[in-house]
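In: Pasting the sequence and the predicted model now:
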Amino acid sequence: MTVLVLADDGDSGAAAVASAVAARRGGSAVTVVSPRRLAVASRWVHTVAPDGTAATEIRLAGGGCVPCSPAAVLNRIDGVAPVRFARAGARDRDYAAMELHALFVSWLAGLPCPVVNPVNGNGSAASAALPYWLLAARRAGLPVVHIGRTVGTRAGHRAAPPAARTPAGSVLVAGRHTAGALARRFGDGCAEVARATGCPLLEFRFVREAGAVRLSAVDPRPGLHDPADVAVVAGYLVEVAS
């Protein structure tokens, strides 16, 4: 069992999860790779057979390989920057960026294991706008904040002043597991959003607005600063990788 963690060097949450997985299953059970190391890999071969089966070999500069068949992937990056083309013209850099992103997406899509959270040709869930998440939450029966309201005046229309909001708590979803101060109250709805959007790892932040508790934000890349959250995510990765 190998859990592959794709994260920036400064991602302390990802590092904490990797350490927690290693504590449970041993140091060889987890591999952490940054987008920078992927960008300067000495060898990257990716093939897709006619039946759709993919095979990938990634050799890192300075030694080491990315596991070709990980049991699970924790993905905390949007893609790989074309750093080798830093001195190329703008057109060549843009072309290289598109090709490299297509390679990255195809690689993750071809892995026969859970990818938490996936990336597609349009980007990752981290780039989705707030209305996307609020719509998914509303469909799951969660109360959401009001956005984009306007009021009419004699001079036309203007944005209505937002109601005062104060933090009310959060819910962390990792697959079928939920944690956080509001998990008992909203955990089922939050888990439904995770299933509907194909993002097993999400953090839902709630506020108190106009006397009611409502969802105000959804984060596909939670900071994972709370040891309890780290334990939940590590446990989920070990579970799906087993």
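Out: Yep, it's here.

In: C-alpha only now, for contacts and for neighbours.
Out: Fine.

In: what's the neighbour count on Val232?
Out: Residues near Val232, counting by other CA atoms under 10 Å, number 20.

In: List the residues that contact it.
Out: By CA atoms under 8 Å, 6 or more residues apart in numbering, the residues touching Val232 are Ala174, His177, Thr178, Ala179.

In: again, but for Ala96
Out: Pro82, Phe85.

In: Just to be sure, it is in a helix?
Out: Yes - according to DSSP: H, G, I helix; E, B strand; the rest coil, Ala96 belongs to a helix.

In: ok, now how distant is it from Phe104?
Out: Ala96 sits at a distance of 12 Å from Phe104 (criterion: CA to CA, to the nearest Å).

In: ditto for Arg208
Out: From Arg208 over to Phe104 the distance is 40 Å, taken as CA to CA.

In: helices or strands up against the host helix or strand of Thr47?
Out: Following DSSP states H and E, one finds Thr47 within strand 43-48. Applying 3 or more CA pairs under 8 Å, 6 or more residues apart in numbering; DSSP states H and E, we find strand 43-48 packed against strand 54-59.

In: Surely Val21 is in a helix?
Out: Yes - under three-state DSSP, Val21 sits within a helix.

In: what's near enough to touch it?
Out: The contact partners of Val21, taken as CA under 8 Å, 6+ apart, are Ala29, Val30, Ala234, Gly235, Leu237, Val238.

In: Please state the offset of stretch 151-170 from the chain centre?
Out: In terms of CA atoms, centre = their mean, to the nearest Å, the centre of stretch 151-170 is found 30 Å from the chain centre.

In: can you give me the helices in this protein?
Out: Assigned by DSSP state H, the helices in the chain fall at 12-25, 35-39, 90-110, 130-139, 183-197, 227-241.

In: Structure two is appended below for comparative analysis:
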Amino acid sequence: MTASVVLVVADAADLGARAAARVAARARPEVDVRWVPGYAWDRTRWTHRVTSTGRASTRLTFPAGFGEPVDDDDLALVWFRTATSVPSALRGASAADRDYAAAETQALAVSWLAALGDRVVNAVTGDGPTGPAWSGARWRAEASTAGLRVTDGVAATSARLVPGWSGSAWDARRPHDTTPEVVRRVLVAGRRAVGASGVAEARGCCALAEAARCRILSVGFDAAGGVVDAQPLAPVISPDEIALAGTFLAEVA
């Protein structure tokens, strides 16, 4: 069977992802490019099986209005852009039960996405379904390895750990962070990028995305051109970003 479904799971307010899905649908009318908002995802029914050899298989049955059920073999690509939450049927449960359900739902989503391999836009980790949950320091270290400049900001769990810092005894115990603000973002989708200051920066951002196994990644820069952070749950806002993400989905499907 030929995989023919591109699944875009995103929050209802994620209009950029929805617009990118429309771009992909127009470019590939023979493909079922399906946008599933978070509120519908919470009501989706799962059949998830794991064999004794560790092979997982899943069937998703969506609420009315969001298409026919989908098996793993139907999927050409999944762009997962929402934090998993408590299934709607358990909203009235106790706080402890809701927390447990949220953890189990996330584990289920991660298991499903991991079994899909390279059909997932951003490779999952045990920390969540949208991509690696690296700290800002880890992203900056990876960015430096990829050949990008990084910000000169300093972050520490306690201010007293920072050489040359001075202040009150109270402030000495508090976290210290002089990381500059992000003033510009570069969006990577596949092997292309928009928003870069030049060819070298675009190549560095693409190398960072490859190292993180994120085919769609947003890299944030400070005013001096240093990397501050990166976001696998990439903001897709401008027309250029929407066009790039949509073209990527169409090409990979």
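Out: Sure, I can see it. For clarity, every value in this text was computed on a predicted model and none was experimentally measured.

In: Output the contacts of Val232 of structure 1 as JSON lines; include the columns neighbour count and distance to Leu201 of structure 1.
Out: Listed next are the contacts of Val232 of structure 1 as JSON lines, based on neighbours: other CA atoms under 10 Å; distance: CA to CA, whole Å:
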{"residue": "Ala174", "neighbour count": "23", "distance to Leu201 of structure 1": "5"}
{"residue": "His177", "neighbour count": "17", "distance to Leu201 of structure 1": "10"}
{"residue": "Thr178", "neighbour count": "23", "distance to Leu201 of structure 1": "10"}
{"residue": "Ala179", "neighbour count": "18", "distance to Leu201 of structure 1": "11"}
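
In: Okay, and which of those residues map to strands?
Out: Secondary structure assignment by DSSP state E places Ala174, His177, Thr178, Ala179 of these in strands.

In: Tell me the buried residues in the strand holding Thr47 of structure 1?
Out: Neighbour counts over strand 43-48 of structure 1 (16 or more other CA atoms under 10 Å) mark Trp44 as buried.

In: do the same with stretch 21-40 of structure 2
Out: 21-25, 28, 31-38, 40.

In: May I have the distance across it, first residue to last?
Out: Note: stretch 21-40 of structure 2 ends 16 Å apart using CA to CA.

In: hmm, back to that, which one of the helices of structure 1 lies closest to Pro118 of structure 1?
Out: Ranking those by proximity to Pro118 of structure 1 (CA to CA) places helix 90-110 first, at 7.3 Å.

In: which residues in structure 2 does that closest one align to?
Out: On the basis of TM-score structural alignment, helix 90-110 of structure 1 is assigned to residues 95-115 in structure 2.

In: Then stretch 136-146 of structure 1?
Out: The alignment of stretch 136-146 of structure 1 onto structure 2 (TM-score structural alignment) spans residues 142-152.

In: any residues touching the matching stretch, and which ones?
Out: Contacts of stretch 142-152 of structure 2 (CA under 8 Å, 6+ apart): 140, 179-180, 201, 204-205, 207-208, 211, 221-222, 224-228.

In: quick one: which of those is nearest Ala155 of structure 2?
Out: Nearest to Ala155 of structure 2 out of these is Thr179 (CA to CA; 6.6 Å).

In: and the nearest residue to the closest one once chain neighbours are set aside, how many residues sit next to it?
Out: Excluding the flanking residues, the one nearest Thr179 of structure 2 by CA to CA, 6 or more residues apart in numbering is Gly153, at 4.0 Å. Gly153 of structure 2 has 13 neighbours, counted by other CA under 10 Å.

In: how far away is the residue lying farthest from the centre of structure 1 from Gly148 of structure 1?
Out: In structure 1, Arg154 marks the outermost C-alpha relative to the chain mean, sitting 45.4 Å out by CA atoms, centre = their mean. Distance, Arg154 of structure 1 to Gly148 of structure 1, by CA to CA: 19 Å.

In: what do you get for Ala126 of structure 1?
Out: For Ala126 of structure 1, the distance to Gly148 of structure 1 - CA to CA - is 21 Å.

In: Ok, Gly79 of structure 1 next?
Out: Gly79 of structure 1 is 31 Å from Gly148 of structure 1, by CA to CA.
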